[in-house]
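# the sequence isn't on hand, but the structure is:
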């Protein structure tokens, strides 16, 4: 076989042409250059180191933080006829010895290894004895203390440049702002690297946010209405919330499983394997879940709490729709989320600079949540990408929010905070504005305040929205110990009539945005095509069970869709389908053609 990158892309991976800047990145790595590659989830980062590993002499060493997923990654490559392996602590001594001997014999093309394992002197000494084609640092944002998944052991990877100065290194990540990019490059010693920053746009993902909390009930309505049989991820802020939400969804008939760091290892492994191998599992998790998961048919990612920052939000929502098919990013959040995240920041062991940066990033996320303009535009602009036209595929574009002159409401809210001595949270402030009489109001004599009852023109939900937006815009701060609202310097401009302010109108009833209804699996197929698709999907399930691998490792849904539409009846026609290379055509082609001819 002609060992050129394009030939390998065609015959091994089954794709007809490179995407984005893959070809240029691969050429740079083959030329021995270091590369920094920022490419969105689903953009094809893996090919940027897999193909050079197959072209160059020696083994490609892939540093991955995800021991639990290495087996599936190796299985996927093995099905393509690639000699791949991994080294980690889950293997017994004999297995590790066999793999080490294969490395010495130059009988492995790609080796996956966790950073902790790689940095052991025994491993480094082994690598000095073999021919290394390249180092690939996957999930490279873990290097940076400004990255949302910072892992201290990743910073020690600077050792690779010292021990292997002549081996090209490619660092890959799906999300990193300017500060994070700089630290990755500096820590890994990639100061002369070729830098590739791709578009962050994921047009197949529909972004939707509920500013007033609709909670679990809203989540269930969303799943039942739009993704009743789909695979999805639900993120929660705490382990307790993860377990209660998973149990509640299960009680409502959903195939929901919890996942967090404190679960027994066997339970976590079982839940992860079910999520990867079954088509309708909903995993409910903390942010410890998801990095590096290649499952392409996750149709929705939901957040029941605020994530930590826009980078984390983008990374987590990016786990939906890796196959390019329509998917949804749904979020509901409350003011309490803001307080909790700020408390977590303040109580962290980080430096004052770290806390300040973390706080600014949270403020940027709040601004994104409250924006009335196109959400896709807001995300891309945050990552310094110019995007001016409305996307037509987010809640603000599909169902534009109404705004109103909120200057008077803001003055009333800020005055109430001031009159109550900046010592109470938003809910108590709302009670004052609405003139409610309860034990707390009476205990502090707040029924005698001049602002008591001056806000009856708005409902409690509307006032909660006003306070939330004032916090998001920086006119109010939050006491991190007690959750009390505080005036900021910026609030003077409103109280002294120096500025006016617009608020999003808070709807009195929660409505799901207008969305495009899609057939089962969100795949737009005719009736006859869908029959072929379902038959092939059943066959794929059988093959996946026989191999003990997730179904998408056999064929992606997008490949099944192409098969159902084009209906190839010869092996040559089969190889024209995206995602089917020579090894898969030889292994599965005859039965695929048989199914198509028989329908």
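Now that the structure is in, tell me what you want to look at. The shown structure was predicted, so the numbers you read here are calculated from the model rather than taken from an experiment. Numbers count the residues shown, from 1 in each chain.

# from now on I want contacts and neighbour counts done on CA atoms only, so please keep to that.
OK.

# host element of the residue positioned nearest the centre of the chain?
Closest to where the C-alpha atoms of the chain average out (C-alpha atoms, centre = their mean) is residue 316, at 1.9 Å. Following DSSP states H and E, one finds residue 316 within helix 310-317.

# which stretches of the stretch 351-500 of the chain form helices?
Using DSSP state H, counting those that start in this stretch, the helices found in the stretch 351-500 of the chain span residues 352-370, 375-382, 395-398, 407-419, 426-434, 439-443, 460-472, 491-495.

# helices and strands around the last one, which ones?
In this case it means helix 491-495. helix 407-419 (3 or more C-alpha pairs under 8 Å, 6 or more residues apart in numbering; DSSP states H and E).

# now for the helix it packs on, which elements pack on it?
helix 426-434, helix 460-472, strand 485-487, helix 491-495.

# now render the ones you listed as a markdown table, adding distance to residue 354.
Converted to a markdown table, the helices and strands packed on helix 407-419 look like this (distance: least, C-alpha to C-alpha, whole Å):
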| stretch | distance to residue 354 |
| --- | --- |
| helix 426-434 | 27 |
| helix 460-472 | 20 |
| strand 485-487 | 23 |
| helix 491-495 | 26 |
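
# second structure follows, compare the two:
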């Protein structure tokens, strides 16, 4: 059988899909024929099929290197439901279970074997793999090898030896997020220099990007959940463990089921909370970035950040967990001046060398640029990854409600003058709050005690509110016109670029923050999305969801492992009345048709008989 037909047959028989999407066909054919590949594909784009199909076509076992020990069971369960012979080796198993998996591998009874990188690199595991037949190596979450990245895992650096030890076994490295520089680093560190690169579009048109200025962030977050996403599953990211727990407690007190997740919690607590998030509907996970990589839950309707991420790569990776099913989802971020000051200070105080600090500073600048842009967010985001969107997306806050801009040159000169005079005349530096008090003419005890009410700049900034001045300061920091003096506990200092503004040689057009009301109609959430189901089909869909929930509970797996929502929607629309008709629905392979076909037809028949 020709490579193309073998892959297509596996895709239809096992996974229930009639055709590949995007670059999947080319990637699959390349790996089946023995070629190495580096695959960049957004979350929800179908990366797993790119190694699962070749592993089923090629002789031997596909070895999948994954850092996600906590999720391996779910990944194996999902494959088992499809009739794929899959297993894992990791530290959660006792020696008897591990021995059974090893014997299955040696006797050729496994299609896919998931292994954590630290386990793979042990002499015992390497010797085991030497004795079996390997179809391919798949290195998932390959960005973990990047020492500049947000998810660096030192054990990934050892994976370059795979090529040396098994030179004839094809390798495929996969990630959802990488700039050109990160992609080159992945190829170099994994010895994939001769690999073919496949870079899909990073555009996720179903995800609506919305970035707001922090005012009362808890209230803002609560409004988002109640008005936009009542009862929806979602993830809320915080920078600190304390904020994770405080936010989860706050939401629970407001009647929202929220669970905390961070590295400081016990292993059992983290595992229990993650399991509930994956298996139950409508759970909100409040987490640090320790949570989320590899999460396959398709119906996450929102990802919210209540602290500014450190980089666009991290932001894109985290927001990519929303809307994996292709339905409308929200990526919401609230940030403020204090976020910028804190991030600058963390970079300045880091233990890295100058090159590291410059790299982190550039990453932060790019993130600030995305936050402060007055143009289409999606265009700016894709531009960061070296891709071009020729038209505004129509599905971000800037497109839906265009922000106002204003000439902030004079206001900036007032602020820079205040900072200059305090330093030049008195050798003093202060933080944002005190500077704003001076400009707004507020006679606080600190202002009076320091005699700052006698300065020529005292009271000259009444045209802006305190929030307005904070917005201006944030934008000055974003444009490099101010710096954070970490030795002065976050005080503000002029930069070389400040002089041109003070002398009137540079005009500043700034973003004006307003209480813009977002358009929350689903018609504004992107184009070419799946439409709402007709009333009758929606009722069948809900009946099928309940049927699926019961099956998943009996099997002890997340509901989406049985069938994803997209498949249930298609069934609800088609209302198949026979197994042959059901077999033509995307996502219904031979094994699932055999396991659940009659039960699905009975569910539909019962619903129609009752209506």
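That came in fine, so what should we check first? These numbers were taken from a predicted model, which means no experiment stands behind them.

# can you calculate the TM-score here?
After superposition, the two chains reach a TM-score (TM-score structural alignment, normalised by the length of the first structure) of 0.97; 596 aligned residues with a C-alpha RMSD of 1.6 Å.

# follow-up on the earlier one: residue 237 of the first structure is nearest to which of the helices and strands packed on helix 407-419 of the first structure?
Nearest to residue 237 of the first structure among these is helix 460-472 (18.7 Å), distances taken as C-alpha to C-alpha.

# would you mark the buried spots in that closest one?
Going by neighbour count (16 or more other C-alpha atoms under 10 Å), the buried part of helix 460-472 of the first structure is 460-472.

# which of the helices of the stretch 351-500 of the first structure is buried the deepest?
Comparing those by mean neighbour count (mean count of other C-alpha atoms under 10 Å), helix 426-434 comes out on top with a mean of 23.

# what residues in the second structure pair up with that helix?
Under TM-score structural alignment, helix 426-434 of the first structure corresponds to residues 432-440 of the second structure.

# what residue in the first structure is paired with residue 280 of the second structure?
So, by TM-score structural alignment, residue 280 of the second structure is matched to residue 278.

# what's the helix or strand for the alignment partner in the second structure of residue 24 of the first structure?
The alignment partner of residue 24 of the first structure in the second structure, by TM-score structural alignment, is residue 26. Following DSSP H and E, the helix or strand that holds residue 26 of the second structure is helix 24-32.

# number of nearby residues for the alignment partner in the second structure of residue 229 of the first structure?
Counting by TM-score structural alignment, residue 229 of the first structure corresponds to residue 231 in the second structure. Around residue 231 of the second structure there are 15 other residues, counting by other C-alpha atoms under 10 Å.

# got it, and the one 10 residues further on?
Here the number of neighbours of residue 241 of the second structure (other C-alpha under 10 Å) works out to 18.

# what residues are up against it?
For residue 241 of the second structure, the contact set (C-alpha atoms under 8 Å, 6 or more residues apart in numbering) comprises 262, 263, 264, 287, 288.

# tell me how far the first one lies from residue 70 of the second structure.
Applying C-alpha to C-alpha, to the nearest Å, the value for residue 262 of the second structure to residue 70 of the second structure is 14 Å.

# also the fourth one?
For residue 287 of the second structure, the distance to residue 70 of the second structure under the criterion C-alpha to C-alpha works out to 16 Å.

# these two: who's more crowded?
residue 287 (26 against 17).

# returning to what we had before: corresponding residue for the residue nearest to the centre of the first structure in the second structure?
Per TM-score structural alignment, residue 316 of the first structure is aligned with residue 318.
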